[in-house]
Each structure stands twice: as structure tokens, then as C-alpha cells.
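Trainee: sequence and computational prediction follow.
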Amino acid sequence: MEAIRDLPFALAFGILFVIVMLRANATYWLGRAADSGGRRSRRLQERLEGKAMDRARDIMATWGVAAVPLSFLTIGLQTAINFSAGAMRMPIRRYLPAVTVGSIIWATIYATAGTVLFTVIWNAINA
């Protein structure tokens, strides 16, 4: 984080944006793979094909797009929401714009307030 802090904002933002886009998209595709693999396992298929999951897929496909960029304002939910979007087969045409907005939000936060907060904590620990 110290190396990122010392970079010009545009470069720090660009690096952080690429990192989070790669991570979020990899998580989405892992969710899709888990869904595909679950169809081959009777036990997992029952969990992925139940009424509740069907309803969740419908909600995620219709309304859940907003959950993707908003998850980038949280700690701990980003991975779960991106994985769920993949597992629930959110259409890529909806997911990519949503994850791009979320990644812009995340990179902006971490390239500004995140590096300042890290510096304050780091200096307090090492004082």
C-alpha cells in the first residue's frame, strides 16, 4: 500500500481499478463455474435448483444489478455478491457495466481516503 500511496493519483487509481476488475470478474466466473459444476452433482444441484434459488436468480437478474456496484462500498460483501451474480447467471451485459461502476467507486476510495487511512494507521502503529 505504501508504494501505491506514493504514486500520482491517476496511476494509483488505474492500478487499483485493474486489480479490482480482475478480482471481481474472476469471482463472477468462479460463481458461474460453481453453478455449472453444481449441475453435475445431485446434492449441489438440489441446492442450486430449488425454488428459493430460482427466485433469487430472477431477482438478481432483474433487480440485483444495483447490488454489484453498491457492494464495493462494503467490506466483506463484494466477493459474495460477485460470486452470487455469477452463480445466478446474471447476464454479462448487465454485470460488466455494474462491476465497472463498482470498480471505479472502489479504486477512487482506495486511491484517496484508503491510502490516507492506511498511512495514519501505519504511522500510529510504528510511532
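Mentor: Nice, I can see it.
Trainee: going forward, measure contacts and count neighbours with C-alpha atoms only.
Mentor: Will do.
Trainee: elements contacting the helix of greatest length in the chain?
Mentor: Longest helix of the chain, by residue count under DSSP state H: helix 9-38. When contacts are defined as 3 or more Cα pairs under 8 Å, 6 or more residues apart in numbering; DSSP states H and E, helix 9-38 packs onto helix 42-49, helix 77-87, helix 92-109.
Trainee: check it against this one:
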Amino acid sequence: MTTEAMRAYGLDGLPVAVALLSLFGIVMARSHLTYWAGRGVARGARFEGEHRHGPAWWQRTVDRTARMSATPSARRGVALVHRWGPVAVTLAYLTVGVQTAVFAGAGLLRMPYLRFTLASVPGAAAWAVAWGTVGIGAVWGALALAAGSPWGLLVLAVAAAAVVTTVVTLSRRRREPQLAPPDTDLAPAHDPT
């Protein structure tokens, strides 16, 4: 295969255009499914407010979704969408850790679907290009480096362990209740009367 022909192919022999369109379709499907899940939670909450009684399975579903939508991540996503609107949706594609929260937050806030879609297209295109070119290249490069050298494999394993440890530590800290500072005055207040 010539160099020119090799440049036209990307992910494991796929033409670059097919790879980018596939990634674009995957990320659009994921974001829109998350948006519609948020819309479903919003509709369920509205329905629950109007109809206080229902079957037991419905009450369990409402309780489960209420717990999910009250997480710090969900609140952060709703706050971002509330403050920035469609711009938050577009930029969420270029972030790690808040994508799902922003997409679900757009659904929870019942952002009009056309507005969500128009904000999604440039973000999804940027995500597909980033992952279809630089992102996948970096992953394959790191794996090739690790496979070619035992030291490279060790460095990759240590980096992965550091990332996992950081994520676990941060998630545990978020789940722990914030303790108030201890009261320094241990003696009871003296009432002179």
C-alpha cells in the first residue's frame, strides 16, 4: 500500500471518513439518549406531582430517579445548562466527567429538542475529530510503546493505577459527609443568674 493510500485510512483499515462518521453517530446517539432520559425523569416528576398515587413499581421508579437526579453530578449538569444553555451542551463534548450530567441536565430542564440538536452537532463533530485522529492515535501509540518495552508497560500500568486511585479517592471524599469543625469551647456556658 502506498503512503497516500495509507493516509486515507484510519482506524484499523477503515477509511477516515467512515471512522469519523461512525464516531459522530455513536456520540450523537449517546448524547440524545441521555437527553431523552433526562426528559423522561422530568416528565415522570411532573406526572408524579399531578398523580400522587400509583402502582408500587411506579413509586419505586420515581424514588430511584429522584435519588439519581439529586446527585452532585446531576445538580452540576443542571446548573451548567441553566447558566450557559446550548453553549454548555456544545462544550460538554470536549470535556471529561460532565458530559452525561450536562446532557441529562438539558433534558431535565426540558431544553427544546431542536435547540439541543443544533448545539449537539458541532460538539459531536469536534469530539469525533478529536477521538478519530489524535485520541485514538495516542491510545494506539501508548499501547505500542508498552508492548515494545517492559519498561513502557510498567509506566503504563503505574499511570493507570494512579488514575484509578485518584478517581476512587475523589469519589470517596465526595460521598463522605462534610464534618463541621469541632467546637473549641468545651466548657458549658456559665449563666451568672
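Mentor: Ah, there it is. For clarity, every value in this text was computed on a predicted model and none was experimentally measured.
Trainee: coming back round to it: so for residue 9 of structure 1, which of the helices and strands packed on helix 9-38 of structure 1 sits nearest?
Mentor: Among the helices and strands packed on helix 9-38 of structure 1, helix 92-109 comes nearest to residue 9 of structure 1, with 9.1 Å by Cα to Cα.
Trainee: which residues of structure 2 does the helix or strand following the closest one align to?
Mentor: Next helix or strand after helix 92-109 of structure 1 toward the C-terminus (DSSP states H and E): helix 115-125. Aligning helix 115-125 of structure 1 against structure 2 (TM-score structural alignment) gives residues 136-146.
Trainee: tell me which residues of the longest helix of structure 1 are tucked away?
Mentor: For helix 9-38 of structure 1, a neighbour-count test (16 or more other Cα atoms under 10 Å) marks 12-13, 16-17, 20-21, 24-36, 38 as buried.
Trainee: likewise for stretch 102-116 of structure 2?
Mentor: 102-111, 116.
Trainee: distance check, the counterpart of residue 33 of structure 2 in structure 1 against residue 85 of structure 1.
Mentor: Residue pairing (TM-score structural alignment): residue 33 of structure 2 is matched to residue 26 of structure 1. As defined by Cα to Cα, to the nearest Å, residue 26 of structure 1 lies at a distance of 12 Å from residue 85 of structure 1.
Trainee: counterpart of residue 86 of structure 2 over in structure 1?
Mentor: Matched to structure 1 by TM-score structural alignment, residue 86 of structure 2 sits across from residue 65.
Trainee: wait, doesn't that match sit right on residue 97?
Mentor: No: contact status for residue 65 of structure 1 versus residue 97: not in contact, 9.1 Å apart, counting by Cα atoms under 8 Å.
Trainee: which of these two has more neighbours?
Mentor: Between residue 65 of structure 1 and residue 97, residue 65 has the larger neighbour count (other Cα atoms under 10 Å), namely 21 against 14.
Trainee: contacting residues for the more buried one?
Mentor: Residues in contact with residue 65 of structure 1, defined by Cα atoms under 8 Å, 6 or more residues apart in numbering, are 94-95, 98.
Trainee: repeat that for residue 14 of structure 1.
Mentor: Applying Cα under 8 Å, 6+ apart, the residues contacting residue 14 of structure 1 are residue 107.
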